[in-house]
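>>> Only the shape, not the letters, is given here:
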């Protein structure tokens, strides 16, 4: 590269980096206006540079040489990757880059073509700059000259346990809002820097364990580090904010499905042989090996778990997010959920359900009742050989509880009347708060079922907790069913800000504080009261949300009673993690807990959550 090129663009690169860090670029493609004539003699490593932002961002380049290593002729991001066959000596500068030919285009090259590419260097942020995602350096508005065809591809760089550092990411620069964009890459020190130094490069992984099942977008996750936080069933456990599992890598395919359908795989299966292709950066998952050659899935026979039945003197309480269930869902889904309650959950005495939608589902027509949804579900349980569950719930105000517009999701209590009774105290509705009184020496709810603190701003556009009073063998038990605010809006682990922004946590912490305060009111009325807080907490057992729930010793997160390798209820981007929880009051100090793994690890799911079951003797 001419010596004049770097000084000419240094100020521009700094401007682009700071703008990205500050979130000032509003489009998905971050670039500056082209300045001057196209730089001659530029190689791909000059374009990529030694930071995440190209030193040539916004600049025209001419006749950049390389070999095409992959072509994407589908989707909205069509184009091709090409790579320099004459790399420099700097491990921080990638030798590959993506050429964006435009939506609906047919890339004018084939794998193995030797090409010269002219165009404009841009920084594209998948999902837009507001997402916090890292940017992808690419060449846009290209002119491509094919010099020759059928060339040998550059040898792939093997991504392995040895090559990927244990440390995940450098701390962001406080002066740049926590961004790592302008920091020099240290590929031997940090995993994200290692992957960034290979952006656009032809890479390979060898036989690797699958830690994220095939999803509806034809993607799966592997780990190249088989000993990094393994779960009992073959996943990779996310056990703290510092345990990001650096060996995880998303796998997609460039191979047309007509030639090779994308394989269906579960957690614990193995992607055998060689998987090779360019390393991309995706809006959904970050660094992604887009396979030109795809390995073969070896089925390891993962089976859905079954919990043991409760004993005569034990009360079994479960929680299950059934993923936007409504009457229009296929009968097969209801049947499968019903069988799961009977066969996998052993027909618990009390079952708190999350994401029960109203009777018209996602149709935004003002319907809020969910009688048909619940009946279809309870009928499916009976058909599977289970008990005839009774149920209690409170319908929300229309479109006031978040979730899918028109769906009006809510929590519902199912209970087996042959084993447990419900204490009805009338008056509960969407906006009236239940309270606590002392009755005959015990804590009692003023409304049952009733909502907790529904007027608190913490519950705005979110599901309000549903409290119910039950009696088992003459002993009262208070159960509070929850569905806290989602993690939507949080930045990904691969964010350009490190640590990533967890903005959604603010609402969940406030929600946890509200529930914790209510539990303390129950315990003030009766310190020996049996209280269970259950549901989709949407947060980890080590999170600030859980710490707020358990503040002052009011509750204990029962999932912590499990071995660490079994603490998970959800799999997200190859990380097995806790979102669903059951928390116990101090009087419940002897219990059996089970995270029943029947969904999250499987490509065929009836829900994306695993149910939780707790058994104890009141």
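Thanks, I have the structure now. Here the structure is a predicted model, which means the values were calculated and not measured.
>>> From now on I want contacts and neighbour counts done on CA atoms only, so please keep to that.
Noted.
>>> Residue 42 - how many residues pack around it?
18 (other Cα atoms under 10 Å).
>>> another one to put next to it:
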């Protein structure tokens, strides 16, 4: 970080000198860094062309461009009276006075340079033609990987929050870094040609897009999949239209949009473009719905299907949600033999009255599956209740992980359930002391978080599980839902690298989970072991990478050859990303029969149509 002495010198330079500066250009006000060199100064005779008007201010562009790629020729002039002045129109050339200000609504956000308390001295000209800058043309291309020079090459690096843009105020390098690129266009009128949506709109209709410029991480749905050190800085958020219209809230991943023209702005933690009018969808990708998994159980130990699905705050009282999840399990996941589910709430959901049982919740799911099935599917369930109000999630919900299993194909091996405080152990064999049982539930790593549930399974058959001459192995599974990323800061935020909320907790959880799993392989290197669920972290981030190394398991995406851009189960901001993972033991990873698929049952749909915020995944193994 910048030394105290250096920071004090910079502050002194910005505060000393004349309090009123005459004849400053817009380029001089913006400067070639994130913060204005004239912050706090009153300026007079600032001349610019009106490029847009909003409800709370107007935007000006320099009459004579600076021709410096580091410096924006656009400026936001904040003042509702000026914005509502009907005698001022786009194309007018104004001379204004005001005070240079750096504004942000939250300490974690970046500042935006603006001219406050404006006073119009004169209107020099009317009807000047205003042409937007076209992003993607004339060398105006956003960088595709790095966000800031302060990230030291990796926006996802740990430790994070090592410096602040507001303190360092680095020189803008718009050809290298995404934040610098958008800052160098702050206040400018721009156009995006051939835009497409790379994320869902939020409740206000704000939508992440890219245009006709280079992108990285493109998946088959034309979204941008996040990868190591690449957080997709080339995407930009389209905010509220300046004419008072509303952006659509049903925009989907991959939707093509009409050209967008608007002004570059900074608000609520992100650079954004405020369009002159609302987004228009011109074409949606086909098919509208994702296909179901192609992986179907063979009904023998040679072809066992295992699924994982975070079903988002699931409880029996939400009948519509119960039915929607049941249909997904049947139609998209094709009723896997074993299903690890996460975010199972207790029987009365978010009523915080001490209830921890989830029998009614899971029975409702099994009943719904039966009601929608063409044939009788004998699912059973198993789980362990957490201690009241100690597993995080929605208050009162007592979320936990659980298993559904087809009793006609699988059963718990030597059932012996643990409880909320008993720690599972790997006994000689290997066998589990508790089946199922929590992994080290008293460990501080699980404070206010879900405990992993370990179980051992065998295929239903004769006394030795012999199916057509093949003997079933014990299948060991660990169902995880690691701590949330709550407390993270925006990729466009002040802290660099951005804060990855809860990462220290997940590192500790990775160690604990890996230690348990590795003890199985220590006894039997050829054991069939699967750890799966919502890891709440990227595969390349330190917690998941650490787990893979310490556990001895292989990332099934890698083992099954899933293309990197297709590894996503979640949409967040501008990125398709994978928080849900499956890791398998070497014996399963090396087997030619092992297969794996992510089923995009939710990420392809508009917000209103999704069943969960996560996609399910399905794997197929030979455990004979």
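Received the coordinates, thanks. Since this is a predicted model, take the numbers as computed values, not measurements.
>>> show me where the stretch 501-624 of structure 2 has strands.
Using DSSP state E, counting those that start in this stretch, the strands of the stretch 501-624 of structure 2 run over residues 528-534, 554-555, 570-572, 575-577, 580-584, 595-598, 617-621.
>>> Walking through the stretch 101-250 of structure 1, point out its helices one by one.
191-196 (DSSP state H, counting those that start in this stretch).
>>> Ok, the stretch 501-624 of structure 2 next?
503-523, 542-551, 556-560, 586-590.
>>> Let's have those helices in a markdown table, adding mean neighbour count.
Shown next, in a markdown table, are these (neighbours: other Cα atoms under 10 Å):
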| stretch | mean neighbour count |
| --- | --- |
| helix 503-523 | 20 |
| helix 542-551 | 20 |
| helix 556-560 | 19 |
| helix 586-590 | 19 |
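>>> Dump these to JSON lines, plus distance to residue 137 of structure 2.
Listed next are the helices of the stretch 501-624 of structure 2 as JSON lines, based on distance: least, Cα to Cα, whole Å:
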{"stretch": "helix 503-523", "distance to residue 137 of structure 2": "39"}
{"stretch": "helix 542-551", "distance to residue 137 of structure 2": "38"}
{"stretch": "helix 556-560", "distance to residue 137 of structure 2": "37"}
{"stretch": "helix 586-590", "distance to residue 137 of structure 2": "46"}
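>>> To residue 326 of structure 2, which of those lies closest?
Between residue 326 of structure 2 and the helices of the stretch 501-624 of structure 2, the tightest spacing by Cα to Cα is seen for helix 556-560, at 25.4 Å.
>>> still on that earlier bit, would you list the strands of the stretch 501-624 of structure 2 in a markdown table and tack on mean neighbour count and distance to residue 317 of structure 2?
Converted to a markdown table, the strands of the stretch 501-624 of structure 2 look like this (neighbours: other Cα atoms under 10 Å; distance: least, Cα to Cα, whole Å):
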| stretch | mean neighbour count | distance to residue 317 of structure 2 |
| --- | --- | --- |
| strand 528-534 | 26 | 23 |
| strand 554-555 | 22 | 36 |
| strand 570-572 | 20 | 25 |
| strand 575-577 | 26 | 30 |
| strand 580-584 | 25 | 26 |
| strand 595-598 | 23 | 28 |
| strand 617-621 | 25 | 26 |
